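Colleague: Dropping a prediction and its sequence here:
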Amino acid sequence: MKKFDLLTPVGILVGMTAVLLAIYVNEAGDGSILDFVQVASLLVVFGGLFGALTVNFATTDLKLVPRVFKETFQTKENDLEQLIDTFVDLSTRARREGLLALEAGLEDVDDPFIQKGVLLAVDGIEPDIIKDIMMAEVVAMEERHRKGRSIIEKAGEYAPAWGMIGTLVGLVLMLQNLNDPSTLGPNMAIALLTTLYGTLMANLVFLPMANKLELSTEEEVFRKQVVVEGVIGVQSGQNPKILQEKLSAFLPNHVKDNKDEDSEELGQDE
């Protein structure tokens, strides 16, 4: 189950606060933070970035952007222990009542991927074919995630480049008006602030978000691999205890250590 990830907005806020605080401290009361707001610089960076992404990607891909950004503000609870318990229960029931009995209890399982795997097992599909079907779905999911993530990655690549383009524009304007000292400041501001905006957006927003999406995909793929192994184990009639030990190999070491400690404490209590 996904829930709102507070760390993403907090991280962005902390990064922005650090920059603004540095500006405020160095202003020493002689200027304003508003001096770092230049509409022309924003137009160059965000307008150029939007244009570059429009050229790079198809319309169908760009429609994924809102959903991709939404994903970066969500996190999924690590439920591997609960997942293993689910397959142990399914294995126990399958050995006691037969595979066909599992279909009736699938309404209690809220994961469509598990439901699909168990239904394939109930239908008597060969284990190798079940694995191929389920892994094909995993590969398709990876490709969908990769396509959405690539938009954010490209934004992270293009933003600093458009910041540099804005810098060149500002320098050209400044050199063309050397006879008018009043234009030197604004043109230099455009030159420097576009680089600041592009670099800041790339390294505080786009690239960290892309990396987070990649890690999220890796976790989801790992989880689905556990599901595939669980389904094959249930279909082959593995002993629930053996299946539990097999799937527990996917757990992080600290979780396995905690389970071992709990088992030892339970044994001592008995």
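Modeller: Everything's here; your move.

Colleague: contacts and neighbour counts: CA atoms only from here.
Modeller: Fine.

Colleague: residue furthest from the geometric center of this structure?
Modeller: Asn179 (51.5 Å; C-alpha atoms, centre = their mean).

Colleague: What are the boundaries of the helices in the chain?
Modeller: 7-27, 39-42, 48-56, 59-62, 65-72, 80-97, 112-122, 127-176, 184-201, 207-235, 240-248, 253-269 (DSSP state H).

Colleague: Wait, Glu77 touches Phe4, no?
Modeller: No - in this structure Glu77 lies outside contact range of Phe4 using C-alpha atoms under 8 Å: 10.6 Å.

Colleague: more crowded one of these two?
Modeller: Phe4 (13 against 9; other C-alpha atoms under 10 Å).

Colleague: any idea what sits nearest that one, other than its immediate chain neighbours?
Modeller: Gln74 (4.6 Å; C-alpha to C-alpha, 6 or more residues apart in numbering).

Colleague: putting a second one here so we can go through both:
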Amino acid sequence: MDWGSVAGLTLALGAILLGQGLDGGHFGWLVQPAALIIVGGATTGAVLLQSGHRCFLRGVRMVRWVFSPPVENHRAQLRDITAWSGVARREGLLSLERYMLAAHDPFTAKGLRLIVDGVEPNLLREILEIDISSYENEQRLAIKVWEAAGGYAPTIGILGAVLGLIQVMENLSDPGRLGNGIAVAFVSTVYGVGLANLVFLPIGNKLKALLNREIMMREMLTDVFAGIAAGDKPRVIEERLSSYRR
């Protein structure tokens, strides 16, 4: 669990509610189902129209990374890499098959399989780089779901405000109905701007940072696999890894 993300979201929302309470406001004033339907529903629809359902669902599933990011165990990975290079040096490339079968990460398994199959180092690197590029493009399209939501939400909040004001203008002769229209108008803007800047955009930026970290890890593994395939000494591979840890 990434407690920093939990604390950040809690602090952001808590500060707004606390600030409103200090000014004499009430939480109930911010609860406007009509405004929530307008902003939430229209933003979701706009993002779905832009992204398509597959990309949209992939982006929604990625949100779990924000609170539970992929686990990275650098020491265990370094041990694995040292074991691969040492065994390949002593026993030959075919001896890596047992590590390939035990690998849980598909990218790692693919790299080891290419080594076991005797693929030339340059071709191996090319294949894995294509795999990385394809994966990165797919994930960035999914992340754009959150960036798009952050762009649409404030504008749709303004749209909700205009709709609320239209309701006010239509009921000028009935003062008892003016309050609801005005509430929808202002709360729609709060929902749009608040969701964009406190939820959608931070999630998108966090996911981009996590993806960059994962891509760098895959690039590092690509260097490792190409080095093993080329017959590099374990010490040379370790020196190459040290460049990624700087």
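Modeller: Yes, it's here. The structure displayed is predicted, hence computed values, not measured ones.

Colleague: Of the helices of the first structure, which is nearest Leu106 of the first structure?
Modeller: Leu106 of the first structure lies closest, by C-alpha to C-alpha, to one member of the helices of the first structure: helix 112-122, at 6.3 Å.

Colleague: Grab the nearest non-local neighbour of the aligned residue in the second structure for Asn187 of the first structure.
Modeller: Applying TM-score structural alignment, one finds that Asn187 of the first structure aligns to Gly181 in the second structure. Counting by C-alpha to C-alpha, 6+ apart, Gly181 of the second structure lies nearest to Gly164, which is 4.6 Å off, once chain neighbours are set aside.

Colleague: Run a quick neighbour tally on the one you found.
Modeller: By the measure other C-alpha under 10 Å, the count of residues near Gly164 of the second structure is 25.

Colleague: Tell me how far Leu53 of the first structure lies from Ala159 of the first structure.
Modeller: Counting by C-alpha to C-alpha, to the nearest Å, the gap from Leu53 of the first structure to Ala159 of the first structure is 10 Å.

Colleague: Neighbours of Lys256 of the first structure, how many?
Modeller: When neighbours are counted by other C-alpha under 10 Å, Lys256 of the first structure comes out with 15.

Colleague: List the residues that contact it.
Modeller: Ser248 (C-alpha atoms under 8 Å, 6 or more residues apart in numbering).

Colleague: Kindly state which residue of the second structure is aligned to it.
Modeller: In the second structure, Lys256 of the first structure lands on no residue (TM-score structural alignment).

Colleague: which residues sit in contact with the residue nearest the centre of the second structure?
Modeller: Taking C-alpha atoms, centre = their mean, the centroid of the second structure lies closest to Leu207, which sits 2.6 Å from it. The neighbours of Leu207 of the second structure, taking C-alpha under 8 Å, 6+ apart as the test, are 62-63, 65-66, 143.

Colleague: What's the match for it in the first structure?
Modeller: The alignment partner of Leu207 of the second structure in the first structure, by TM-score structural alignment, is Leu213.

Colleague: Equivalent analysis for Glu129 of the second structure, please.
Modeller: Using TM-score structural alignment, the partner of Glu129 of the second structure in the first structure is Met135.

Colleague: Can you tell me how far the equivalent of Ile151 of the first structure over in the second structure is from Val190 of the second structure?
Modeller: Ile151 of the first structure maps onto Val145 in the second structure, with residues paired by TM-score structural alignment. Separation of Val145 of the second structure from Val190 of the second structure (C-alpha to C-alpha) stands at 21 Å.

Colleague: The two: which has the busier surroundings?
Modeller: Counted by other C-alpha under 10 Å, Val145 of the second structure and Val190 do not tie: Val145 has more neighbours, with 27 against 19.

Colleague: my guess is that one meets Gly59, correct?
Modeller: Yes - between Val145 of the second structure and Gly59 there is a contact under C-alpha under 8 Å: 5.9 Å.

Colleague: For the counterpart of Lys63 of the first structure in the second structure, grab the count of nearby residues.
Modeller: By TM-score structural alignment, Lys63 of the first structure lines up with Leu57 in the second structure. By the criterion of other C-alpha under 10 Å, Leu57 of the second structure has 14 neighbours.

Colleague: picking up where we left off before, contact partners for the match of Asn187 of the first structure?
Modeller: 164-168.

Colleague: Take those and write them to JSON lines, including distance to Arg240 of the second structure.
Modeller: Formatted as JSON lines, these follow (distance: C-alpha to C-alpha, whole Å):
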{"residue": "Gly164", "distance to Arg240 of the second structure": "61"}
{"residue": "Leu165", "distance to Arg240 of the second structure": "63"}
{"residue": "Ile166", "distance to Arg240 of the second structure": "65"}
{"residue": "Gln167", "distance to Arg240 of the second structure": "66"}
{"residue": "Val168", "distance to Arg240 of the second structure": "67"}
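
Colleague: Which of these are retained in the first structure?
Modeller: Retained in the first structure: 164-165, 167-168, out of the contacts of Gly181 of the second structure (criterion both residues aligned by TM-score structural alignment, their matches' C-alpha atoms under 8 Å).

Colleague: Which of these has the largest number of neighbours?
Modeller: Neighbour tally across those (other C-alpha under 10 Å): the maximum, 25 neighbours, falls on Gly164.

Colleague: show me what contacts that one?
Modeller: Counting by C-alpha under 8 Å, 6+ apart, Gly164 of the second structure makes contact with 181-185.
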